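J.: Any chance you could fold what I've pasted below:
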Amino acid sequence: MYQYILIFLLFISFGINAQNISGQAFYQSKTTVDLDALGGGRGEMTEEMKKTISQMMKSTLEKTYILTFNKEESLYKEEEKLDATPMNPRFKMVLNSYTPGAQYKNLKSGKIIEENEFFGKQFLVTDSIKTLDWRITKESKPIGQYIAFKATAIKKVDPNDFSMARPKKKDEKENSGVKKDSAQLQDPMDMIEIPEEIEVTAWFTPQIPVSNGPGEYAGLPGLILELNVYRTTLLCSKIVMNPKDAETIEPPKKGMEVTREEYNKIVKEKTEELRENFQNSGGNGRRGGGFGG
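T.: Below you'll find the predicted structure:
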């Protein structure tokens, strides 16, 4: 039965202003963190400690994004907010060492251009849209005033994508390297792992006939209204169709132009440098600086 509903919605949607469609979708993002696994083997956190850390990380784990789109292009960026959350300066510096900026997608050319700030240096990263092998299921649900259909896909994870990092299990930590003196702080890189692949779940609506969605995701027969990627959920909270005062959709231009491969190499080299500095300092918290030049 769902096939007929989907076909009907596709027929109706693509027949109504499909060529001139434009809009803005607002997404609420929430990422979960296993605070128990962040103890690093130094004892479990108290509930008060968990509450304090959760409050400190709230601005990082809960964000609002805006997708401005038309039939062929989109601009995806975080909504600017004043963050008044008190935070330890060093902790804040670590969280802000990587800051994603505006992301432009062109569905016709298959290109993505995005601004990324990494340890104080601005990069303009160019990549191709990675087409996932979406499997549309029989499940559907209402999201706001729209009917959304569920689709799933398996995504290969870049080994340098630390947004996908997860704490290693206890036995994996014990077997990950040489034994360290108990007085020496454990190398953070020995405490995490990055999965090779993850499952992505999207809920899309053919009532808005654009093959687009938040972030890098696209390729479904309708706008993605909800997205679940590993520990992060993005849920569309508001849609404004054909807005008069929407931001102009154009590629970002700020930063050193690099390909995705070049950018990943820079991230890997900088991460290895910071890890070496950490090990040479005996884990006393000394950090390497930003980029030279």
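
J.: contacts and neighbour counts: CA atoms only from here.
T.: Will do.

J.: what residues are up against the residue lying closest to Ser140 once chain neighbours are set aside?
T.: Using C-alpha to C-alpha, 6 or more residues apart in numbering and skipping the chain neighbours, the partner closest in space to Ser140 is Phe149 (4.3 Å). Counting by C-alpha atoms under 8 Å, 6 or more residues apart in numbering, Phe149 touches Ile136, Thr137, Lys138, Glu139, Ser140, Lys141, Trp203, Phe204, Thr205.

J.: Sitting in strands, which of these do you find?
T.: Members of these lying in strands (criterion: DSSP state E): Ile136, Thr137, Lys138, Glu139, Ser140, Lys141, Trp203, Phe204, Thr205.

J.: out of the residues you listed, which is most surrounded?
T.: Phe204 (31 neighbours; other C-alpha atoms under 10 Å).

J.: pretty sure that residue contacts Tyr146?
T.: No - the criterion here is C-alpha atoms under 8 Å, and Phe204 misses it with Tyr146 at 9.1 Å.

J.: Burial check on Lys105, number of neighbours?
T.: Close neighbours of Lys105, defined as other C-alpha under 10 Å, add up to 29.

J.: what number of residues lie near the closest residue to it other than its chain neighbours?
T.: Closest residue to Lys105 apart from its sequence neighbours, by C-alpha to C-alpha, 6+ apart: Ile112 at 4.6 Å. Neighbour count for Ile112, taken as other C-alpha under 10 Å: 23.

J.: Who are the contact partners of Ile112?
T.: Counting by C-alpha under 8 Å, 6+ apart, Ile112 has contacts Gln103, Tyr104, Lys105, Asn106, Thr126, Asp127, Ser128, Ile129, Glu216.

J.: Another sequence for comparison is provided below:
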Amino acid sequence: MKALHFLVAILFINTLSAQNFTGKAIYKTSRKSTISFGKNQPGITDKMQEELKKRMQKMNQKTFILEFDKTTSTYKEDVKLDNPNPMAARSGVMVMSFGGSGSTDVYYKNIKDQTFSNKTQIMGKPFLVKDKLELYNWELSSETKNIGMYTCYKASYTKEVENISFSMVNGESKEAKTKETVTTTAWYTTQIPISNGPKDYQGLPGLILEINDGKSLIVCTEIELNPEKEIKISEPEKGKIVSKKKFIKIQKKKNDEMMEKMKSRKGVELGNGIQIKMGG
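T.: This is a model prediction of the structure:
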């Protein structure tokens, strides 16, 4: 297997140095919701719970665009405005989204320098998270499958992660933290010889077309190489500059504040144009 890894790496380097191209890849994402309410909650009927779950599931199904050249890329959501849902309002459960958290994010990667800049926000406050890219300990496999017209190879890595789930019990929000070992599986193609992929994923000898960590799935549905319309990739500049570690600390503080608000209300303003209300 080590010989296979070495051969793939050499072929990747030779192919990449011989080509100079740009491209655009479209990814569809979906994620399992961790929100639950339990049974017989005051003011929350089964119908209301079902409606809210459907709305949250829809919010977790998104489309993203990766624009790339040999060494840099930007990854951002392809935002479309949803039509108002009058049924949601009449059911007593209302989830309103105007762009939504993350809809204006731009994730910039510089593969050559192994750095990233993520333009994002927390409850409307802009941040620019700048740090080193994560080094994934990928294990390459000879297993293959086709995604569209591309032959893809399997790679995976395993790590321990902390999961945070939210629930509503007797009108109060509850937060539960658990740790588990998660295996993330990637499928990449050496037919597009760039060490890149969706979100912060990278480090394989070809473009990553699919990522699955058991809870979220990202699948490439369309690729356009060397498009007629010129692709210009630039690093985002606006926002308070913080490290990844600092941003996670700020994010946790804001989440804790939000949970405190939910304990004393039937609803909460999440920021970024998102509001959840339960009851009449």
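
J.: Just give the TM-score of the two.
T.: Once superposed, the chains reach a TM-score of 0.79 (TM-score structural alignment, normalised by the length of the second structure), with 264 aligned residues with a C-alpha RMSD of 3.5 Å.

J.: re earlier: wait, which of the contacts of Phe149 of the first structure is closest to Lys30 of the first structure?
T.: Trp203 (16.2 Å; C-alpha to C-alpha).

J.: and the closest one, what pairs with it in the second structure?
T.: Using TM-score structural alignment, the partner of Trp203 of the first structure in the second structure is Trp187.

J.: pretty sure that match is in contact with Ile208, am I right?
T.: Yes - Trp187 of the second structure sits in contact with Ile208 when judged by C-alpha under 8 Å, with a separation of 5.7 Å.

J.: one step back: which of the ones in strands among the contacts of Phe149 of the first structure sits closest to Met87 of the first structure?
T.: Met87 of the first structure has its nearest neighbour among those in Trp203, at 35.3 Å by C-alpha to C-alpha.

J.: Ser140 of the first structure versus the closest one, what's the distance?
T.: Trp203 of the first structure sits 8 Å away from Ser140 of the first structure, going by C-alpha to C-alpha, to the nearest Å.

J.: can you check Ser97 of the first structure too?
T.: Ser97 of the first structure is 39 Å from Ser140 of the first structure, by C-alpha to C-alpha.

J.: now Gly285 of the first structure
T.: For Gly285 of the first structure, the distance to Ser140 of the first structure equals 50 Å [C-alpha to C-alpha].

J.: Tell me where the first structure has helices.
T.: Using DSSP state H, the helices found in the first structure span residues 2-14, 47-61, 89-95, 170-174, 260-280.

J.: Rebuild those helices as CSV, extending it with mean neighbour count and distance to Thr233 of the first structure.
T.: Listed next are the helices of the first structure as CSV, based on neighbours: other C-alpha atoms under 10 Å; distance: least, C-alpha to C-alpha, whole Å:
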stretch, mean neighbour count, distance to Thr233 of the first structure
helix 2-14, 15, 24
helix 47-61, 14, 10
helix 89-95, 11, 19
helix 170-174, 13, 27
helix 260-280, 15, 24
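
J.: Just put those helices in CSV and tack on distance to Met189 of the first structure.
T.: Formatted as CSV, the helices of the first structure follow (distance: least, C-alpha to C-alpha, whole Å):
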stretch, distance to Met189 of the first structure
helix 2-14, 46
helix 47-61, 20
helix 89-95, 14
helix 170-174, 10
helix 260-280, 7
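
J.: Skipping its backbone neighbours, what lies nearest Glu172 of the second structure in space?
T.: Glu172 of the second structure's closest residue in space is Lys263 (C-alpha to C-alpha, 6+ apart), at 5.0 Å.

J.: do Gln61 of the second structure as well
T.: Nearest residue to Gln61 of the second structure in three dimensions, chain neighbours excluded: Ser30, at 4.4 Å (C-alpha to C-alpha, 6+ apart).

J.: Ok, Leu135 of the second structure next?
T.: Gly203 (7.4 Å).

J.: Now do the same for that neighbour: its match in the first structure.
T.: So, by TM-score structural alignment, Gly203 of the second structure is matched to Gly219.

J.: what do you get for Lys238 of the second structure?
T.: Checking TM-score structural alignment: Lys238 of the second structure goes with Lys254.

J.: got a list of what its match touches?
T.: Lys254 of the first structure touches Glu115, Gln122, Phe123, Leu124, counting by C-alpha under 8 Å, 6+ apart.

J.: now the strands for the first structure?
T.: Assigned by DSSP E, the first structure shows strands spanning 22-31, 62-70, 73-78, 98-106, 111-118, 121-128, 135-143, 146-156, 166-167, 192-193, 197-205, 223-229, 232-241, 256-259.

J.: now the fourth one: how far from the chain's centre is it?
T.: In this case it means strand 98-106 of the first structure. Strand 98-106 of the first structure sits 10 Å away from the centroid of its parent chain (C-alpha atoms, centre = their mean, to the nearest Å).

J.: Please apply the same query to the longest one.
T.: When distances are taken as C-alpha atoms, centre = their mean, strand 146-156 of the first structure is centred 16 Å away from the chain's centroid.
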